Each structure stands twice: as C-alpha cells, then as structure tokens.
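Visitor: Sharing a sequence plus its predicted fold:
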Amino acid sequence: MGKKKTAFVCSECGAEFARWQGQCSECKAWNTVTEFRVPSIKSAPISSAMAGYAGMVDAKVQTLDEVNLETLPRFSTGFKEFDRVLGGGVVPGSAILIGGSPGAGKSTVLLQTMCLLAESMNTLYVTGEESLQQVAMRANRLGLPTNKLRTLAETNVETICQLALQEKPSIMVIDSIQVMHMSDVQSAPGSVSQVRESAAYLTRFAKQNQVAIIMVGHVTKDGTLAGPKVLEHCIDCSILLEGSSDSRFRTLRGNKNRFGAVNELGVFAMTGQGLKEVSNPSAIFLNRGEEQTPGSLVMVIWEGTRPLLVEVQALVDYSQLANPRRVTVGLEQNRLAMLLAVLHRHGGLQVSDQDVFVNVVGGVKVSETSADLALITALVSSFKNFALDRQLVVFGEVGLGGEIRPVPSGQERLREAAKHGFKRAIVPNANKPKQLIEGMEVIGVNSLSEALDALF
C-alpha cells in the first residue's frame, strides 16, 4: 500500500504548503496552517484519457454576438429588500452564500423565505446544525406556513444532491456549509478541504440542474467569512447579514454579485415574528432628539442604487493626554486624520491638542468619500459649540488642496433629502441642480473656506 499524501493548508486564505509552519507566508496569519490527507486518485494514461474525452466534448467555440442574451427568469424571495441585494431576485442555477454573526438571523430569514416560496414552487431546506424538530418549532413560533416546505437533516453532500434529484426543487438552502462533508475527502467537516470541495460540488450541482442554492456560512471573530477564500470565488453572490446584539435592526449587504450591483443594502427589523423589511431606512437613522446639539449633522450617502440619509456626530474636547485620541465608529480612522490636516491647512482650525470622537448613528458603516464635507462640518460645529440648523443636509468630497469635489448621483441625493423635509443643502458646486428643487435652498461651494463661510 502506497504512502498517503498529506498537504498543509491555511484556513484563512487557502494557501497550500509542503510542510507545516507557524505563520502563513501568504496572509501572514499565525497558527492557521492545518494538515489534511489528500485522497488517492488512480491516474489513467494520457492517450486513454484523451480517447475517453473525444466522444464527451460537446462544447463549441463561438463569438460574443452568437451568445443568447435572453434575460434569466428571476423569481422573488418575498422580501423586496432581499431582492434588492440579490439584484432583482433569485436567478435559477445560482449559488448564493449568506454569512453573519451568530444570532444575526441568517436561519430565520431563510426559513421565512423558504416557507413563502414553498407556496408556489418546490423547495428543500437542508439543515445540518439543527434537528428537524428545532426547525419546526421555530417555524411555528414565527407563525409560518409549514405544510409545503420540504426539509432534510443531512450533512453528506452526495446524499443531499441525490435526494435533491428526486425532489427536483427550484431552490435549496444548505445550513450551513461548515458542517457539510464529502465521503472521499479525508478530513473533518469544517476544514479547508471539506468546505472547498463541498462548495464546489454544490455549485456544479446548481449549474447543471438549474437549482438555486443558498449556502449559510460562518464568520470569524473579525467579521469575515470563515473558510478558504476560494469559497467566495466559486459562488455567484456573497451577502453578509450584519447587526449588533443591542440593536433590533439588521442590514443585508452584498459583497459580490454576478447578476447585479454590489454594495447593495437591505434593512430589516428583528421582531417576535421574525425579520420584517424596512422600506424607508432613512426614517430610522434620522430619529433624532428634539433639541439640536453641536456636532450633529445629517449627510446623504449612496448605498448600492439608492440614497440613504444618516446622522454623523462629532465631539471635539480638550485632551489631557500627550497624544490626543482619534476615535471613529462607522468611518475610516485614516480618513479622519487626513481631513483634520486639511481642516488645519485650508480651514485655519487647529485641533492637535483636542480629543476627536466621531460616530455614525444607527451602526451604519460609511466607506464612500461623500461624507468628507459633512464630517468636517460636524467637527467645526462641535469645536465652536455652534448648533447647526436641523433642516440642513451636507455632502461632498474634500480634496487635499481644500477643494470640494462632486460626488455621483447628486440629484437623487437632494431629492431624497427634500422628501424627508430638509430645506437647505450645502453641496459641491458641480452637483448643484440646474432646476430648482421645490422647497429646498441648494448652495454650491468650490472650496472648504466657502463651505465654512456659508455654514458659520
């Protein structure tokens, strides 16, 4: 009997090595390289292999204008916010990966979706972490229809696919991919090789049989999807369900989508009857107090294909430390340091001896540059202890030279602000609309000094 081959694979990035080592040389993570056995495969001679393929290849080379461009028939999940993140609905034959922290509501929202879809199509809910009794108890507690949803408690991928061929579902849920295993892979469930091979097998099954498969994935302590990086490469859509334990709101964000736009955002509220979609999330994030305080301001950010109004708060206070603190929640800290330097150079405001704290209300994470002008405005408002108008909205990118740069979709941002009752806006001059918006005064600025003069 030949010696069994072994390989060493990093559980963070999926890199393979010839021997064990303490640190992965690819992603620089420590103690993530694990050993697993490679299954032995008897190789056939090249000539016989080519002879076998001769009668099997039915693909042909064609130009792009010969490709059929018919729109894939999507079907709705029953949640408009879920459909928005997916790009308009579920595409048959697609592989979708949904991740999230424990308790975020992944199994809940998928159980709600499958129970609704079971009324009009064949569905299959595969659970590997819970028993069928636990799934039935949750469905009854949420008041969901349970008479048509087909369920299965199994962790073997080959067995699941064989039963799916008999059931012929249009959509199937795998909860979760970390507990699935394949018989010919000699490693424990949840290991790099098992997750990689199981996901690849399920993806091929989805493409060959036109079955939409939604796989649930675990996340690591830093919020990224657990398992090898190839897991995110082989699937068609990767979405993340986020939400803190002290908040009843959950955000569904798309990180990858081959059938729609990325960075789409869907907002849900956790209730006793499961997750309920929020059609107007701006109204939630704008739930401010009666009295306007210094350092508080509303900005308009762009999430996917829609504008979103959120409140940014800044607190500038004298520091007792030799190195003043710079703390950000929901914004990039390096961006804050850069804007403080621009504020000093082109705004004449020195805060090197001040502690600066910045927070985006509602737990929203802002990554785009349109929040620059609003952040600087909130900082100056707090430093001068000057409360801004409650009906003021600000957005715009600030350059290193103190110039105010335009941002995409300026017209849609202003219309969203006007719809929520804002009467005044400070925007980049290039984003100033040619036609006046009814009930709103729009002031266009070209530099940081102009913006500060118009505000203070």
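Guide: That came through fine. Residues are numbered from 1 along each chain as shown.

Visitor: CA atoms for contacts and neighbours, from now on please.
Guide: Noted.

Visitor: Please identify the buried residues of the lengthiest strand in the chain?
Guide: Of all the segments of type strand in the chain, defined by DSSP state E, the longest one is strand 306-318. Neighbour-count burial for strand 306-318, counted by 16 or more other C-alpha atoms under 10 Å, picks out 307, 308, 309, 310, 311, 312, 313, 314, 315, 316.

Visitor: which residues touch it?
Guide: By C-alpha atoms under 8 Å, 6 or more residues apart in numbering, the list of residues contacting strand 306-318 from outside reads 281-283, 285-286, 295-302, 353-362, 364, 374-375, 378-379, 382-383, 412-413, 416-417.

Visitor: Tell me the helix or strand right after that strand.
Guide: Following strand 306-318 in sequence order, the next helix or strand is strand 326-329 (DSSP states H and E).

Visitor: Show me what the lengthiest helix in the chain is packed against.
Guide: The single longest helix within the chain, with elements called by DSSP state H, is helix 192-209. Using 3 or more C-alpha pairs under 8 Å, 6 or more residues apart in numbering; DSSP states H and E, the elements in contact with helix 192-209 are helix 157-167, strand 212-217, helix 230-234.

Visitor: Swap in 7 Å and give it another go.
Guide: Judged by 3 or more C-alpha pairs under 7 Å, 6 or more residues apart in numbering; DSSP states H and E, the packing partners of helix 192-209 are helix 230-234.

Visitor: second one coming, line it up with the first:
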Amino acid sequence: MAKAKLAYVCSQCGGEHSKWQGQCAECGAWNTLTEFVVEQASRAGGAASAGRAGYAGSGDAAQVTRLSSIGMECGSRIATGIGELDRVLGGGLMTGSVVLIGGDPGIGKSTLLLQMLGAIAGRTPSLYVTGEESLAQVAERAHRLGLDLDRLDALADTSVERILAQAATSKPEVLIIDSIQTIWTETLGAAPGSVSQVRESAARLVRFAKERGTSVFLVGHVTKEGGIAGPRVLEHMVDAVLYFEGESGSRFRILRAFKNRFGAVNELGVFAMSERGLKEVPNPSAIFLSSHATPTPGSAVMVTREGTRPLLVEVQALVDDSPLSNPRRVALGLEQNRLAMLLAVLHRHGGTAIHDQDVFVNVVGGIRIQETAADLPVLLAVLSSFRDRALPEKLLAFGEIGLSGEIRPVPNGEERLREAASHGFRHAIVPKANAPRQGRIGELNIIGVHRLADALSAWAEL
C-alpha cells in the first residue's frame, strides 16, 4: 500500500504547502502551518471521483448550462420557531444550507439548537448528533428545557460515515452536528480535531447537505483569540457563520451573523438566559440603555443599525487627569484608532484639548459598533465627562465626523429617528442631511447640524 502523502495547511487562510515553513506564503501569517494527511493516490482518487459523481447527481459529467434557462425561484425556508434566530438567518433556515455556529463554552449554543428542534418537532424531521455528550446528558437538558422528548431524535456518534448512513436512512430535514471538532472520517489516520479531519468531515457534510437538501448546523469550538477552531477554510465552505456572544456574568446573549449567503450580514439576535433556557428579547434597545435616576455626565445615547434593525445604545466616557506622560486611550466596543482621530478633531475644531487626560470609552451591553454614526455621540460623551456636565435628558445623537469638522450623514437616518421617537426621546442632534424637512417626528425635536461647532452650540442651547 502506498505511503500516505503529507501536506501543510495554513489554519488562517487554508493555503496548502508541500513542506513546513514558518510563514504562510499565501496570507503572511506566522506559525500557522499544520500537518495535513493526504490520502493515498488510489483511495483519494476514488473519494474524489465519488464526490464529483455525487455533485453531478447521476455520475455523468456536468453539462454547461446557459444561466437564462435556470429558474430564478428562491429556495424554501424552514421557520425555526425562534424569531430572533430566524432574523439572524435572514428569514428562516434555507433548505440545503450549512450553518456554522460558534461561541465560548457554556454560552448556550447547544441549548439554542435543542430549543429550535423542540420548536420544529412534529412538522420537520430532525436529528441531533452529539459527539461530546452522552444521550442521557442531552435528554436531561431537553427535559430541563421543558421539551417533549417523544418528538426528538438523537444520535451519539463521531464517525462521519456512520452519521451520514443514519441520516440517509432517517432522512431528516434538519441535521445538527455538535460539534464538528469531534467528528472524524475513517479514510484519514489523523486524530479527531486535526486540520485534516475537520476539513474532510465538514466537506462530506456539506456535500450531503447539497445533494439531499438537508439543512445542517455545525457547532464549532472557539480558540482563546475568539475565532472558530480549525482551518479558516471551514468558514469558507459553509453558507452562514454565526457567533454566540455574551459577557461573563451577564444573562444576555447576542447571536451575530458574520457571513450569510441568504440574508443580511451583521444581523443581530438578542436572547436572555433563564432557568428554562434562552428567551427572546423583543425590545433589545431597553437592555442597552442604563436607567439613570438623573442625567449622568459622560453618557450619550445613539441609534445604531445592526443588520436590518435600529438599536438604541448608550455610549459612556470617562475623562480623568493622567499621571502618565503618554495618556491612555481605551475603547471597548469601538475602534481605538478612530477614538484617537476623533479626539484630534475635537481639539482642532471643537476648541477642547484633552491631550493630558486619560480617555476611556465603552459601549454598554457588549455591543460592538463598527459604523461611523457613533462619532458624534462619542465626542459628546467625552466632552460631557470632561466638563462634568450631563447631556440633557432624552437627548440622542448620531453622525459621522470628518477631519475638517463637518458632520456627515449616515444611512437610514429617518428610520433611526423613528426608533428614537418610539422610545420617548425628545431631542436629537443629527447631520443636517438626515433631518426631515418638517424638523419633527412625533414629539421628537430634531436639530440638524453641519459642523462639530454647530453640534456643541445646539447642546449648549438645550
């Protein structure tokens, strides 16, 4: 029998190399090459031809097809019974899709998927495959969640060949693999969890999903850096990548889409962990706003957009005398380099120098804001803390700030203002281009500004 051939795969970009080297030639990352066992020529060729035959459907060679002859109808979706999960998936689970969901240990990945199976049980055949826990542990969790055990099917196995054989027999429409790092294939001699095993096992599950129209969920472990363990190519193989996030000690959980071929990217779902599992949060803006008894210096409210939904979030700032020759600039939930740029704009065009102050900025609730609409509220919060003067109650702001001090408009301005009006806000400082012509939406008084100096003057007049 021919000796197994070795290759080296980059865990960041998936690039293959014939020999080990310190730096990946594809992406430039250091110390990311791991050994990949390539199957013997005879067996690999058979597997490859079988895979190609499976994709062709009948084993015949694929035919060139004119795109105009292909129907444009969209694939059907499966309602998961969990509204926040449906929102993140883009309106439901697409048939034949493969979804990778990652998160810290104990964050609630298995709980969420079990609750989803409980919600679709009876109308959608499904199968839960566990490679880490026993069936007794899965049954105990389902019982604690109040699910009907008579309607849930589970399988404890880690061999991808046996799992696919069982799935071909039971024909589930939804298949959950918990977790992909425990699954292995008999055609490779590497240990489960290695790059070669994860890559090949995932490839077979993806092939099965596309051939049979089965929707597959893959649960992935995360590394200490926060990424999903295994080769980076794993994220390229699947249709959607979801991350389950939550601060330690907090009962709130955020499900975020980082990749989605069938819906909006960066869509957000909010859950609260309780004794009976995860509960949907119908009004997530309420949990991101602190309930201060009186207006507090260093606090500003903005409206951000996560996917298709506007959210009210609170930006807090603390400015204090620095004992260091190089004052600290700390940003949690925001880009730190952008904070440094905004402080320079504040000095040049706002007339306030805080070069000798430590500046700490935090977005309440663990939300990460990646859009420029946070520029104006960040500076208002910083100035509020620096002057020890609270912003007026029920005031919100949003807008991008340019290097010349101008306030630039942001997308979906009117939708953001309507969200603020529905929560009882009375004043809004926004870019002039985002302000409606009538100047009001409901009881919300909208002040449009062109420059940073105009925004500071509007604050002083309120």
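Guide: Received the coordinates, thanks. What you are looking at is a predicted structure, and each value in this text was computed from that prediction instead of being measured.

Visitor: list the contacts for residue 82 of structure 1?
Guide: Each residue near residue 82 of structure 1 by C-alpha atoms under 7 Å, 6 or more residues apart in numbering is listed here: residue 266.

Visitor: That one corresponds to which position in structure 2?
Guide: Under the alignment defined by TM-score structural alignment, residue 82 of structure 1 is paired with residue 85 of structure 2.

Visitor: For whichever strand or helix holds its match, give me the average deviation versus structure 1.
Guide: Assignment of secondary structure by DSSP H and E places residue 85 of structure 2 within helix 83-89. By mean C-alpha distance after the TM-score superposition for structure 1, the fitted helix 83-89 of structure 2 averages 0.3 Å away from its aligned residues in structure 1.

Visitor: how far is that helix from where the chain is centred?
Guide: 12 Å (C-alpha atoms, centre = their mean, to the nearest Å).

Visitor: Check the contacts of strand 306-318 of structure 1 for burial and list the buried ones.
Guide: When neighbours are counted using 16+ other C-alpha under 10 Å, the contacts of strand 306-318 of structure 1 contain these buried positions: 281-282, 285-286, 295-302, 353-362, 364, 374-375, 378-379, 382-383, 413, 416-417.

Visitor: Show only the entries of those residues found in helices.
Guide: If you go by DSSP H, these have 281, 282, 285, 374, 375, 378, 379, 382, 383, 413, 416, 417 in helices.

Visitor: Stretch 108-118 of structure 1 corresponds to what range in structure 2?
Guide: Going by TM-score structural alignment: stretch 108-118 of structure 1 matches residues 111-121.

Visitor: what are the ranges of the helices in structure 2?
Guide: Under DSSP H, structure 2 gives helices at 41-56, 83-89, 109-120, 135-144, 160-170, 195-212, 233-237, 336-350, 375-387, 413-422, 452-461.

Visitor: Looking at those, spot the one closest to residue 96 of structure 2.
Guide: helix 195-212 (5.0 Å; C-alpha to C-alpha).

Visitor: okay, and that closest one goes to which residues in structure 1?
Guide: So helix 195-212 of structure 2 sits over residues 192-209 in structure 1, by TM-score structural alignment.

Visitor: mind checking how far that stretch is from the chain centre?
Guide: With C-alpha atoms, centre = their mean, you get 22 Å for stretch 192-209 of structure 1.

Visitor: who are the neighbours in contact with whichever residue in structure 1 pairs up with residue 405 of structure 2?
Guide: The alignment partner of residue 405 of structure 2 in structure 1, by TM-score structural alignment, is residue 402. For residue 402 of structure 1, the contact set (C-alpha under 7 Å, 6+ apart) comprises 342, 346, 447, 448.

Visitor: One more pass at 6 Å, please.
Guide: Neighbouring residues of residue 402 of structure 1 by C-alpha atoms under 6 Å, 6 or more residues apart in numbering: 346, 447, 448.

Visitor: Likewise for residue 385 of structure 2?
Guide: The contact partners of residue 385 of structure 2, by C-alpha under 6 Å, 6+ apart, come to 297, 298, 318, 319.

Visitor: Adding distance to residue 434 of structure 2, write those residues out as TSV.
Guide: TSV is the format used below for the contacts of residue 385 of structure 2 (distance: C-alpha to C-alpha, whole Å):
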residue	distance to residue 434 of structure 2
297	26
298	25
318	29
319	30
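
Visitor: Residue 187 of structure 2: which of those is nearest?
Guide: Distance to residue 187 of structure 2 across these (C-alpha to C-alpha) is lowest for residue 318, with 57.7 Å.

Visitor: What's that closest one aligned with over in structure 1?
Guide: Using TM-score structural alignment, residue 318 of structure 2 sits opposite residue 315 in structure 1.

Visitor: Residue 95 of structure 2 corresponds to which position in structure 1?
Guide: In structure 1, the residue paired with residue 95 of structure 2 is residue 92, using TM-score structural alignment.

Visitor: quick one: that match and residue 240 of structure 1, what's the gap?
Guide: Plainly put, residue 92 of structure 1 is 21 Å away from residue 240 of structure 1 if you go by C-alpha to C-alpha, to the nearest Å.

Visitor: So between those two, which is more surrounded?
Guide: With neighbours defined as other C-alpha atoms under 10 Å, residue 92 of structure 1 and residue 240 compare such that residue 240 has more, 25 against 19.

Visitor: so who does the equivalent of the more buried one over in structure 2 touch?
Guide: Aligned by TM-score structural alignment, residue 240 of structure 1 pairs with residue 243 of structure 2. For residue 243 of structure 2, the contact set (C-alpha under 6 Å, 6+ apart) comprises 101, 102, 103, 255, 256.

Visitor: any idea how far residue 229 of structure 2 is from the residue nearest to residue 243 of structure 2 when sequence neighbours are not counted?
Guide: In space, and not counting its chain neighbours, residue 243 of structure 2 is closest to residue 102: 4.9 Å by C-alpha to C-alpha, 6 or more residues apart in numbering. Between residue 102 of structure 2 and residue 229 of structure 2 the computed distance is 9 Å (C-alpha to C-alpha).
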